[in-house]
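K.L.:
Could you work out the structure for the sequence below:
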Amino acid sequence: MAITLKHLRVSGPGLVPAVASFDGHRTLIHGPSDTGKSHIWDCIWFLLGGTGTLEQFPESEGYDLLELAFLNDEHEYLVLKAMAGGAARVLVRRDDIWVVAGAPNPLEDVAQELGELLVKLSGAEGKKVLRTRSEKGAITGDDLRHWALLSQPGMISRDATKGKGHGSDKRVSSYSLFLSGLDDSAVELYKSSSFKEQAKGKLAVAESELARLQGLIPAGTGRASTVAALARVDERLDMLTTQLQARSSVLKELRQQIAAEGGALASALTQLASATAICERFTLLDMKYLSDLARLGATDEGIAFFQALEETTCPLCGTPVEHHLDPSDLKPRAPKKYRDAIAAEAEKIRELRRGLQPSVAHEEARIATATADVQRLTASLKALEEQETFVLRAAGQEFDADPRELAESHTRFSSWIDAFDEIDRLKGEIARLEQETKQKRTVLVRNVGSHGDEVGAIARQMLNDWGFMSIKSVYVDPAACDLVIDGRRRLSYGAGKRGLFLSAMTIALMQHALKEGHPHLGVVVLDSPLKAYAQKESADNMDRDIPTATVNASFYGWLSRFEGPGQIIVLENEAVDPATARALNAIEFTDDHTHGRQGFYPSKTVVAPPPAPASDGTEFDDFE
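P.N.:
You can find the predicted model right below:
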């Protein structure tokens, strides 16, 4: 993982681009002040996600587009950003950068945000660091820049390397990640202020509810006595229920008997009505038969009387009677035939009456039986109803407690018990919330193991190589994110040594992280690490025990031999031996229009035509 810076390019319409190419291991750009060295550091910071705007000066007038190329494994990335600011555009060559000459290998846009991309390429993706003791977050590009790019003011500052105020906790966390490879995923967070305020609000609500519940329970009432009282009420309610069930069973049986007797009575009444109706019809029929017999008897008597009369002429006309009647009716046998027919009809009716009598007797017997049944069932039903009335009246007399009062007592005691239980729960909740509103502050000690000693050993060897041969002990104070040299804190030294010691620690941290496979950006950019040590007039530089020339020569010599791991870019004012400069392939700014490279930006006397537009990324191939 990690990245390797390839080149920095600044362009503008009609202007010759300003370009600084970087070696894969070490690059030295040196020259006098005001030639653009610190501006190069600013541009790298800006293009690696730094905020703010770049300072403008006469040499940069007309330049508007910044470009930073860097490598990661077998892929090349290009970051484009306006000098005025705004979002960065990130491009990548998807194919391997080492392709046959002339083969197409276009640049494509990267959808990922620049800071997230750098975190991914540095191997820190998914790592968690403490932003504060109450908040975790992902590592950011700002953390990578802080421990990789050292400005001149930052090197000699007496401020802690982790910074101060907002963000210092995050700096310590990211430093520990680079140092040990372990993030803060397992660190227990402090409770945030908002969380505590929420807990206080919940605590106030719980205390208010507790006071309300305690007010519902009479003074001196305990849960045990309330449970006992509720048990007694339950017992009486059970007895009442048992009595009611027994009474209900008796009433149920009585009402079943009443229903049965009522049904039987209705059936008996139906039978009585039916028999009575039939008997009445039979009586009516018998009366009809008697009427018919009387009518037939009268008719027979009339015929007999007619037979006894003598024949006489008509008193009106004096004619014989046969002139007025059917002669056959005057024959002696005719009345007899009428009387015989009447006698036969009468006998038939009497026979019908004789046959009707058993049916009448049967229906009268049914009437008698049904009447007896109705009387018996009526009496039985009345007795059952009286018994039901007695049972209902007796039930009211047997219950020695008012069911309503028992129900109200049961409800009251149950609510008290619920209140007692809720009070117990609220007391536990209040105790928990009281703990949440306060938390014991503990010192966070990260277990970096031997990593601090290893970085210290790399830094000590580096400082010995830089000429500080008297240094015997160097180790890392992980809490301060800084070195302790021969028992002294780095910040206790003068400005010159502070800058060099911080440079040594930053480089050592990068080398150790890359060697161990820990996350790191993979590049260190140092702005004027030697300048402060060379300033003799500085009042903050009184402990310069090694000659400046020795330190400068040793530093540049060490840099010329540096082969990684990682990449070092040094921007420096101090002169370098020509042989060492050649070994370093150093970029020299002369601040002279007559020879060499004047500075980072070309002279405005040279004007180039505007570049032709291109969209496939091949316009950047000249800088590979």
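
K.L.:
C-alpha only now, for contacts and for neighbours.
P.N.:
Noted.

K.L.:
As a check, name the ranges of all helices in the stretch 451-600 of the chain.
P.N.:
Remark: helices assigned in the stretch 451-600 of the chain by DSSP state H, counting those that start in this stretch are 451-465, 495-516, 531-534, 548-561, 578-584.

K.L.:
out of those helices, deepest packed?
P.N.:
Most buried of the helices of the stretch 451-600 of the chain, by mean neighbour count (mean count of other CA atoms under 10 Å): helix 495-516, with a mean of 24.

K.L.:
one more to put side by side:
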Amino acid sequence: MTGGVFGLHEGQLRSLPTLPAARTLGAKHAANSDNLSRYLLEQLGIDGARLRVNQDNKTRELSVRDVARLSVIDETKMQSKIAPPLSGRPIDRTVEVSALKFLLDGTDDSALIAVPSKKDRRQIANAKVEVIDALILRLRNKLADVGDEDAVRNQLARLNSALRGQYSAISDLADQRRQVADRLARHGRAAADNRQRSAEIEVLESRFSLLLDKYESDLARLEMVGEAGTLLGLFTPGICVFCGADPDHQRHGDHVPQDSTSFAEAVTAERRKTELLAGELRNTLADLNSERQSKLAIADQIEDAIAQLRLRVRRLDDAITPQQADLSDLTAQRSKLDGFLSDYAEIAALEEMKDSVEAENAAEKAQAATSLDLKTINRFSEAIADRLAAWNVPDSDRVRYDRNEQDLIAGDQLRSAHGKGVRAILHAAFTMGLAQYCFENDRPHPGFVVLDSPLVTYRPPDEGESDDLEKLDIGVAARFYADIQASFDGQIIVMENMDPPEGLEPNSADVRFTKSVSSGRYGFFPV
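P.N.:
A predicted model of the protein is given here:
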């Protein structure tokens, strides 16, 4: 009782232990340490669960005190106007509601995503605003010698008009140059064709000249053969030069045709044929020479035309070059103006971003944690109403738990609006209803409740008065003890300053605190 760590002894102890504890547990809950809170939560199977502690969705580990607050109720809390699941400290309201929600639906808040606190958000927002202001200042300094945005836009409009005129002038010159270049290309192709044909003619003339020389050589040879035949008598009638027969004895067909005296006729025929071929070849050579001369004349004309076209191209290029220089200057000016307008647009975007950051800083909130659904609230309210009905409390069927107020509403009024006696009875019903709901729905719960003075402050109605919620029937106490012994599935400890009206059943313990050392039990803690 004077503080320090707890000693954990296995088994039952009927007297103060003399041996050291098998295990020591710290008195304060902390993560990653061996302490009493975590030990008890381990027994409940809920160690490591997390509860939401603020609107920024920050969470912390569940402590056994979060559960005990809903299970162990002292006299002050029993009669307090503060809602049953709350301690009355505004800073703890969120975590206390989360603890009740965890017991009712079995879902903790470990899945919540935290957001920076208001202070952190303000610091982050201020840092962002400083950066944005620095960027805006840099851009404004860059535009210090530039007119305002409207003046830049007007200047850009005039420049675009000048550019359109310049584009048009250059386009006309470019079209002319393109047409001249096309003609120049066509003449170039014609000149190439002409040169190719001239080369072909030159080759043909060379070859045909050689052939003509061959024909003239053949004619000279035939003339020599004819002269030799005359000298040798090959072409006159008489004794056969081949076989020696007299003319009278010579018969047609004795010799092959080439061996006959018709050899002269053959030579003559061959000569005529060769002369004919040579004549045709001379004509061909004359035609080729004529064509070559024509091609040479055409080539001169084409070269003159090409020279004229090249001159026109150079003149057009000379006309386009200054226009293009002017166009480049205008384009550079437009690019510069576009850059100024881009800077103005960036300033506007940064100012909008700054407003957005400031607005987010004022409005940003964590996504709301899921609250208890109405089905769970209704079932929980029924568990509370069943307790009150069993105790014969008036209007018990109209009692419900309000998830917005986190309090009971009875007789169309919040629990806090009733007197101490009714507040105590309603708190007892809340605590027992929560425990029984957890037992029946397999939800985490310590398995016991402790109620300090739930009945001592109520008073029954005076004789002749009608029953109402503020003046409970004298039988409420008897039905209260009967109900908790018969219909409560866990362990319950009730501390009261008055005996149960009808006593307790044999399986229930009735312990009187005598405050006497010599008789009975002195108090909750031994002397």
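
K.L.:
Drop the TM-score for these two in here.
P.N.:
Once superposed, the chains reach a TM-score of 0.56 (TM-score structural alignment, normalised by the length of structure 2), with 433 aligned residues with a CA RMSD of 6.6 Å.

K.L.:
The residue most central in space within structure 1 sits in which helix or strand?
P.N.:
Central residue of structure 1 (CA atoms, centre = their mean): Phe195, 18.0 Å from the mean position. Following DSSP states H and E, one finds Phe195 of structure 1 within helix 193-216.

K.L.:
what about Ser291 of structure 1, neighbour count?
P.N.:
Residues contacting Ser291 of structure 1 under the criterion other CA atoms under 10 Å number 12.

K.L.:
The one 10 residues further on too?
P.N.:
By other CA under 10 Å, the residues close to Glu301 of structure 1 number 13.

K.L.:
so what secondary structure elements neighbour the host helix or strand of it?
P.N.:
Element membership of Glu301 of structure 1 [criterion: DSSP H and E] is helix 223-308. For helix 223-308 of structure 1, the elements it packs on are helix 333-398, helix 403-436, judged by 3 or more CA pairs under 8 Å, 6 or more residues apart in numbering; DSSP states H and E.

K.L.:
closest to Ile258 of structure 1 out of these?
P.N.:
helix 333-398 (6.0 Å; CA to CA).

K.L.:
what about Glu205 of structure 2, how many neighbours?
P.N.:
Residues within reach of Glu205 of structure 2, counting by other CA under 10 Å, total 19.

K.L.:
State the distance from it to Ile170 of structure 2.
P.N.:
51 Å (CA to CA, to the nearest Å).

K.L.:
go on, Gly229 of structure 2?
P.N.:
Using CA to CA, we find Gly229 of structure 2 at a distance of 87 Å from Ile170 of structure 2.

K.L.:
what do you get for Leu350 of structure 2?
P.N.:
Applying CA to CA, the value for Leu350 of structure 2 to Ile170 of structure 2 is 41 Å.

K.L.:
now Leu309 of structure 2
P.N.:
Leu309 of structure 2 sits 19 Å away from Ile170 of structure 2, going by CA to CA.

K.L.:
and if you look at Val95 of structure 2?
P.N.:
Counting by CA to CA, the gap from Val95 of structure 2 to Ile170 of structure 2 is 78 Å.

K.L.:
Compare the two and say which is more crowded by neighbours.
P.N.:
Neighbours per residue (other CA under 10 Å) separate Val95 of structure 2 from Ile170, with Val95 holding more: 22 against 19.
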